[in-house]
Structure formats: structure tokens, C-alpha cells
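> Predicted structure and sequence below. I'll ask about it afterward.
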Amino acid sequence: MERREKEMEGWETPKRTECRIPAVFPCPPPPKKKAAAAAFGKRRDPPKNGYFQPPDLEALFALAPRREACA
């Protein structure tokens, strides 16, 4: 046991600054939001071809007249 104790006497935790764990730095602040007023204040021109015109659904689903059976 004496030999082992003698070997362990020389071991120490390094205390030099380059051996230390670096200090924790605070996180940077979050990015700033863009001004919302600039986005909402701009008006867009209407589309060149006009807005979407849905098809006439009444004509699309209208029942075709019944054909009389030839007898």
C-alpha cells in the first residue's frame, strides 16, 4: 500500500487558467421584430385578370331533361 500512496501524492488537479473550464457567457438577446406598420400600410394592386370567378354551380349540376323511351 505504501508504494501506491507514494505514487498518488504527486497527482493534483491542474489549476492553470488554460486547464480550467471556461466561464459561461450569457446568451445573446433574441432578434428584434420587424416593424409591423410597414407591412400593413402597403396596398396591393388588384390582379390583372380579376379575382377568381367560380363557375355557375346551378348550370353545372342541373339535371338533363329526361328522354322519352321510343316504343
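On my side now, so go ahead. Residues are numbered from 1 along each chain as shown.
> For the rest of this, base every contact and every neighbour count on C-alpha atoms.
Fine.
> Now Ala37: which helix or strand?
helix 36-41 (DSSP states H and E).
> could you measure Ala38 against Glu5, distance?
Taking Cα to Cα, to the nearest Å as the measure, Ala38 falls 74 Å from Glu5.
> and Ala39, how many neighbours?
9 (other Cα atoms under 10 Å).
> Report the separation between it and Met8.
70 Å.
> here's the one I want to compare it with:
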Amino acid sequence: MEVVERATEMAEEGCTTPRSRMYRIPVASVCPPPPRKKLMVVRKRDPPRNGYFQPPDLETLFYAQPRRKACA
């Protein structure tokens, strides 16, 4: 009977949030510092010893074929 009485008391009171100090979120004393930016590493490269790539048939790749005329 005691369990039934306790259950009815809890139902009448409703659910509540624990308010004990043990359950509270601790207060932060000092804000953390902002994240630092990563250092950008810039390296300048010398041009290649043999020069840049120059394909010999570059003109043939971009050759435009003549358009066909439409039949009238």
C-alpha cells in the first residue's frame, strides 16, 4: 500500500526538475579564447628548367571545321 500512496503523491505533485547543487551546470569563470587562424604558407616556385609544356599539335586540337550549308 505504501508504494501505491507514494505513486499517487508523485502524480499529484507532477514532474519536477532536480534543483540540488549536484545537478546544476557549473558556471564558467572565464570565456575561452577565440580559435587562432592557421598560418598560410606561400611558396614561390621557379619556372621549370625545360620550360612550360607546349604541345606541338595545339592548332590541330582547336581546328574549326567548315560549316555545312543548309539545303534550300
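Looks like it came in fine. Keep in mind the model is a prediction, meaning the values are calculated, not measured.
> quick one: TM-score?
Here the TM-score for the pair of chains, by TM-score structural alignment, normalised by the length of the first structure, is 0.35; 51 aligned residues with a Cα RMSD of 4.0 Å.
> hang on, the earlier thing: and the next helix or strand past the helix holding Ala37 of the first structure?
Next along from helix 36-41 of the first structure, by DSSP H and E: helix 57-60.
> Counting by contacts, list what that next one packs against.
If contacts are counted by 3 or more Cα pairs under 8 Å, 6 or more residues apart in numbering; DSSP states H and E, helix 57-60 of the first structure sits against no helix or strand.
> what does it rub up against?
Helix 57-60 of the first structure is contacted by no other residue when judged by Cα atoms under 8 Å, 6 or more residues apart in numbering.
> got the buried residues for it?
Of the residues in helix 57-60 of the first structure, none count as buried by neighbour count, 16 or more other Cα atoms under 10 Å.
> how near is Glu2 of the second structure to Glu12 of the second structure?
Using Cα to Cα, Glu2 of the second structure is found at 15 Å from Glu12 of the second structure.
> okay, the two: which has more neighbours?
Glu12 (9 against 6).
> Secondary structure element holding the more buried one?
helix 2-13.
> Name the next helix or strand downstream of that helix, please.
Downstream of helix 2-13 of the second structure (by DSSP H and E), the next one is helix 58-61.
> Give me the buried positions along that next one.
Judged by neighbour count (16+ other Cα under 10 Å), helix 58-61 of the second structure contains no buried residues.
> counting contacts, what elements does it pack onto?
Looks like helix 58-61 of the second structure contacts no helix or strand (3+ Cα pairs under 8 Å, 6+ apart).
> any idea how far Val3 of the second structure is from Met10 of the second structure?
In terms of Cα to Cα, Val3 of the second structure sits 11 Å off from Met10 of the second structure.
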